[in-house]
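1. sequence first, predicted model second:
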Amino acid sequence: MQRKALTALALAGMLVLAGCSGGVGDGTPTATDGAPTTADGEPAQGTSSVVITQAAESGVNFYVSDQENAIADFDHLNVTIAEIGFQRAEGGWSEHAVDNRTVDLTRLQGANATRLTTVQPENGTYTKVFAYVSDVNATLTTGEQVRVKLPSEKLQLNSEFTVGANESTDFVFDIAVHKAGKSGKYILRPVVSQSGTDVPIESVDEDLEVEFADEDSVTRGGNATLAVTRDDEPVENATVEIDGEQAGTTDADGRVTVAIPDEPKFKLIVEAGDDVADLRVTFEREDGESEMEAEEDDREEADDDDDEAERDDERDVDDREENETESGDDDEADDERSLNATFVGEVAPGGNATVSVTANGSAVENATVTVDDEQVGTTDADGRLTVAVPADAEAFEVEISAGEREAELEVDF
């Protein structure tokens, strides 16, 4: 589900800022200095300001992006993902179905990314990530439909990250389409250097917008009308929950009137299909009338131009770093049909390249190796075969098959 981060700040004599000591940045309500409070330290009844922040949610926000390689050749490149998973550092996998979500990589170039899902794996350290691709549909800018190959149905990369208690983690899974030299063929591969939790994100998602239709009407124990929109259009049949209880459903105008709890704080959740806006509302005691100004808290905009420049530099060296496909793994979560193929040592024009093929940690003998659509041999008992690299090659692509299992390697020079 996609989650929208919204912040509304109430201004009344004193500005309440997220991040101040004991303030709303951590979701904890704090009475304004000098304002009357109850014996429990809660704001006293009376005129109050309202602070709305994003409700803290733990879990992993899983984004998909595209490193700009051969994507300019495509009018659209739709990739359908059925499942994602994370390998724990101590062993075992945390797997999550995503209901065959389809993303168009042509919309996700550079820092552009879309949130595929938000999942809740156990707290701990994870070392590998996979995305199970169930379908690829591609059309070139010329209008020609082409087949884009996968090294296996499971795109996988090594990327260590940690999920902490009550923490939200943004993970970007970057996928690039590569052109295999002059062959006219294309292949999808995950890009390690552009993936992980520390890369910039520019969200392309059209999230829910939630605001109070009449800001002055938001008072403890009263009623208030919510307006829910997406891309400036009203959202009908969005459901609203307050502190876990059903509070109403939006009408054709995207509006619903809800009862505000007579409490110093409460949590409000709006759901419309896969989209969710979750807010925490806190009342702060103020002398005099209050005003409330709603504004979007776009955390993606916090990434500065230096981050984007660094990302551009990393793209230039990515192909030199990616000399192996991460098409499978040797543990229980691997698809039995997948092969793990790598180049042993350096691959250069005019030299020899040794291909190593394994499955579930064991060498694969008699795997067929094809170069430029021509069969060049089969692997030996150690799962290896050495082949010649053309001296004038701009790229070197190798296809490996063993029964119904396939893998593919590519190096651009």
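-> The structure has been received and is ready for your questions.

2. when you work out contacts or count neighbours from here on, use the C-alpha atoms and nothing else.
-> Fine.

3. show me the contacts for Phe173.
-> Applying CA atoms under 8 Å, 6 or more residues apart in numbering to Phe173 gives the contacts Phe62, Tyr63, Val64, Ser65, Pro190, Val191, Gln194, Ser195, Gly196.

4. spit out the contact partners of the fourth one.
-> Okay, so that is Ser65. Contacts of Ser65 by CA under 8 Å, 6+ apart are Leu105, Leu108, Gln109, Gly110, Ala111, Asn112, Ala113, Thr114, Val172, Phe173, Asp174, Ile175.

5. so which of those belong to strands?
-> Under the assignment DSSP state E, these contribute Asn112, Ala113, Thr114, Val172, Phe173, Asp174, Ile175 to strands.

6. pretty sure the third one contacts Leu108?
-> Same thing as Thr114. Yes. Between Thr114 and Leu108 there is a contact under CA atoms under 8 Å: 7.2 Å.

7. which neighbours do the two have in common?
-> Counting by CA under 8 Å, 6+ apart, the shared contacts of Thr114 and Leu108 are Val64, Ser65, Val204.

8. quick check: the last one vs Arg230, distance?
-> Relative to Arg230, Val204 is positioned 13 Å away (criterion: CA to CA, to the nearest Å).

9. can you check Glu68 too?
-> For Glu68 relative to Arg230 (CA to CA), the value is 29 Å.

10. do Glu160 as well
-> Glu160 sits 35 Å away from Arg230, going by CA to CA.

11. show me what contacts Gln135?
-> Just to correct that, residue 135 is Asp rather than Gln. Contacts of Asp135 by CA under 8 Å, 6+ apart are Val79, Thr80, Ile81.

12. dump those residues to a markdown table, plus distance to Val276, neighbour count and secondary structure.
-> Formatted as a markdown table, the contacts of Asp135 follow (distance: CA to CA, whole Å; neighbours: other CA atoms under 10 Å; DSSP: H, G, I helix; E, B strand; the rest coil):
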| residue | distance to Val276 | neighbour count | secondary structure |
| --- | --- | --- | --- |
| Val79 | 23 | 21 | strand |
| Thr80 | 22 | 20 | strand |
| Ile81 | 21 | 23 | strand |
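
13. closest to Thr354 among these?
-> Within the contacts of Asp135, the smallest distance to Thr354 is 31.2 Å, found for Val79 (CA to CA).

14. nearest residue to that closest one in space, please, no chain neighbours.
-> Using CA to CA, 6 or more residues apart in numbering and skipping residues adjacent in sequence, the residue nearest Val79 is Val136, 4.7 Å away.

15. I'd assumed His76 was in contact with that neighbour.
-> No. With contact defined as CA under 8 Å, Val136 does not count as touching His76 (10.4 Å).

16. okay, pairing it with this:
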Amino acid sequence: MPLFSWSRAWATVAIVLVLALIGFGLHWMLTPEAPVVAQANFRVLLSDQENAIGDFESLEVTITSIRMLRGGEEGGWEVIELEESVVVDLTRLQGLNAQEIWGGIIPEGQYIQVFIYIEDAIGTLKNGETVNVVAPSRNLHISKPFVVTAGDSVVNFIYDVTVVAAGNEQSGIKYILLPQLDQSGADQEFHEVGEGKLTLWVVDTGTPVIPGQNITVVVTFQGDPMPDAQVKVNGVHVGNTSGEAGQEGRISFTVPYDEKLKVKAKIYTALGELEGQLKIE
């Protein structure tokens, strides 16, 4: 083969390589990098300690903002204005049940107080009467220090509240919303209530939920047990809730050896499909 044919061939290869490199470079320069989504390092979850909550069919509390006082020499406030007000029904958050009202990133360091600001609290009693529940000064505050550190760990701050009844039937009963210091803080056990209209509860046995242990979950809708609800545990169907007298809405199962436990319930009713879930870490 003549020498000039080899030269022409190598020249062609060189041109192809150059064009490929140029194309790769343009693609690298023009293709935007995927945004890096920072993981939340702090969450506030609301829970309710049982007092007068048994009087209510529902008790919806509307929260507009959260403020946290920093400790140490710097001091100052970390203010979180919720883009949309968060409405939680306290009747679903009894016992260890808790619901997230905010999750995001706050500066590292020590915090010594947490305030939540309440727009209103409106309850429906079991007799059908609607009442306004008073939140003194329209805010609640708890002094319970916690520390946010660098790394992947997330601080879950449980903000426990309770509703109490004051007065009597003659003078009129007034309901008041108060914070509960003992059951609040970043070191509290909790079961996280997810979205959906069904409420799931773990029957309290006085011991924590651990793998290999048998537990019983109750599925309710507006306070009433729901028999024949389909229940899944970490995606695996474990059966339907009982319809037997005294056991309505209950199902027992063995906790799997997984890092997290997610229990989901679903039932078809005249109101349509109802769902609910509970997460335990």
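-> Okay, I see it. Just so you know, these numbers come straight off a predicted model, no measurement behind them.

17. and the counterpart of the residue nearest to Val79 of the first structure in the second structure, helix, strand or coil?
-> Residue pairing (TM-score structural alignment): Val136 of the first structure is matched to Ala121 of the second structure. Classification of Ala121 of the second structure using DSSP: H, G, I helix; E, B strand; the rest coil returns strand.

18. Ala121 of the second structure: how many residues sit nearby?
-> Neighbour count of Ala121 of the second structure, defined by other CA atoms under 10 Å: 23.

19. what sits against the closest residue to Gly54 of the second structure other than its chain neighbours?
-> Among residues not flanking Gly54 of the second structure along the chain, Thr91 sits closest, at 7.9 Å (CA to CA, 6+ apart). The contact partners of Thr91 of the second structure, by CA under 8 Å, 6+ apart, come to Asp48, Ile53, Gly54, Phe56, Glu57, Ser58, Leu59, Gly223.

20. okay, the counterpart of Thr91 of the second structure in the first structure and Arg311 of the first structure: tell me how far apart.
-> In the first structure, the residue matched to Thr91 of the second structure (TM-score structural alignment) is Thr106. Going from Thr106 of the first structure to Arg311 of the first structure by CA to CA gives 18 Å.

21. for Glu57 of the first structure, helix, strand, or coil?
-> For Glu57 of the first structure, the assignment made with three-state DSSP gives coil.

22. my read: it touches Ala165, true?
-> No. Look at Glu57 of the first structure against Ala165 with CA under 8 Å: they stay out of range, at 9.7 Å.

23. who's more crowded, the two?
-> Neighbour count, other CA under 10 Å: between Glu57 of the first structure and Ala165, Glu57 has more, with 15 against 12.

24. against Val79 of the second structure, how distant is the corresponding residue of the second structure for the more buried one?
-> Counting by TM-score structural alignment, Glu57 of the first structure corresponds to Gln39 in the second structure. Here the distance between Gln39 of the second structure and Val79 of the second structure works out to 19 Å (CA to CA).

25. element containing the nearest residue to Lys4 of the first structure once chain neighbours are set aside?
-> Closest residue to Lys4 of the first structure apart from its sequence neighbours, by CA to CA, 6+ apart: Ala277 at 4.8 Å. Following DSSP states H and E, one finds Ala277 of the first structure within strand 275-285.

26. and Ala70 of the first structure, what's its match in the second structure?
-> In the second structure, the residue matched to Ala70 of the first structure (TM-score structural alignment) is Ala52.

27. which residues in the stretch 51-200 of the second structure form strands?
-> 56-70, 77-89, 97-104, 109-125, 130-132, 139-142, 146-148, 155-168, 172-179, 191-193, 199-202 (DSSP state E, counting those that start in this stretch).

28. to Ile15 of the second structure, which of these lies closest?
-> Between Ile15 of the second structure and the strands of the stretch 51-200 of the second structure, the tightest spacing by CA to CA is seen for strand 97-104, at 51.5 Å.

29. about what we covered before: measure the match of Thr91 of the second structure to Ala12 of the first structure for me?
-> For Thr106 of the first structure, the distance to Ala12 of the first structure - CA to CA - is 46 Å.

30. same check on Phe212 of the first structure?
-> Counting by CA to CA, the gap from Phe212 of the first structure to Ala12 of the first structure is 17 Å.

31. ok, Thr386 of the first structure next?
-> According to CA to CA, Thr386 of the first structure and Ala12 of the first structure sit 75 Å apart.

32. repeat that for Asn69 of the first structure.
-> To Ala12 of the first structure, Asn69 of the first structure is 52 Å away according to CA to CA.

33. how about the contacts of Asp135 of the first structure in TSV, adding distance to Pro151 of the first structure?
-> Below are those laid out as TSV (distance: CA to CA, whole Å):
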residue	distance to Pro151 of the first structure
Val79	14
Thr80	15
Ile81	15
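
34. wait, which of these is closest to Val317 of the first structure?
-> Val317 of the first structure has its nearest neighbour among these in Val79, at 24.9 Å by CA to CA.

35. the closest one matches what in the second structure?
-> Val79 of the first structure maps onto Val61 in the second structure, by TM-score structural alignment.

36. how many residues are close by Pro136 of the second structure?
-> Around Pro136 of the second structure there are 11 other residues, counting by other CA under 10 Å.

37. skipping adjacent residues, who's closest to Glu95 of the first structure in space?
-> Closest residue in space to Glu95 of the first structure, ignoring its immediate chain neighbours: Gly85 at 4.2 Å, by CA to CA, 6+ apart.

38. gap between the one you found and Val191 of the first structure?
-> Per CA to CA, Gly85 of the first structure is found 16 Å from Val191 of the first structure.

39. these two: which has the busier surroundings?
-> Higher neighbour count among Gly85 of the first structure and Val191: Val191, with 27 against 20, using other CA under 10 Å.

40. show me what contacts the more buried one?
-> By CA under 8 Å, 6+ apart, Val191 of the first structure lies in contact with Gln67, Leu157, Phe173, Asp174, Ile175, Ala176, Asp318, Glu322.

41. so Ala247 of the first structure sits against Glu241, correct?
-> Yes. If you go by CA under 8 Å, Ala247 of the first structure and Glu241 touch, sitting 5.0 Å apart.

42. doesn't Leu155 make contact with Arg189 of the first structure?
-> Yes. Counting by CA under 8 Å, Leu155 is a contact partner of Arg189 of the first structure at 6.9 Å.

43. neighbour count: those two, which is higher?
-> Between Arg189 of the first structure and Leu155, counted using other CA under 10 Å, the more crowded position is Arg189 (27 against 24).

44. OK, contacts around the alignment partner in the second structure of the more buried one?
-> Under the alignment by TM-score structural alignment, Arg189 of the first structure pairs with Leu178 in the second structure. With contact set as CA under 8 Å, 6+ apart, Leu178 of the second structure has these partners: Ala135, Leu140, Val161, Thr162, Val163, Val164.
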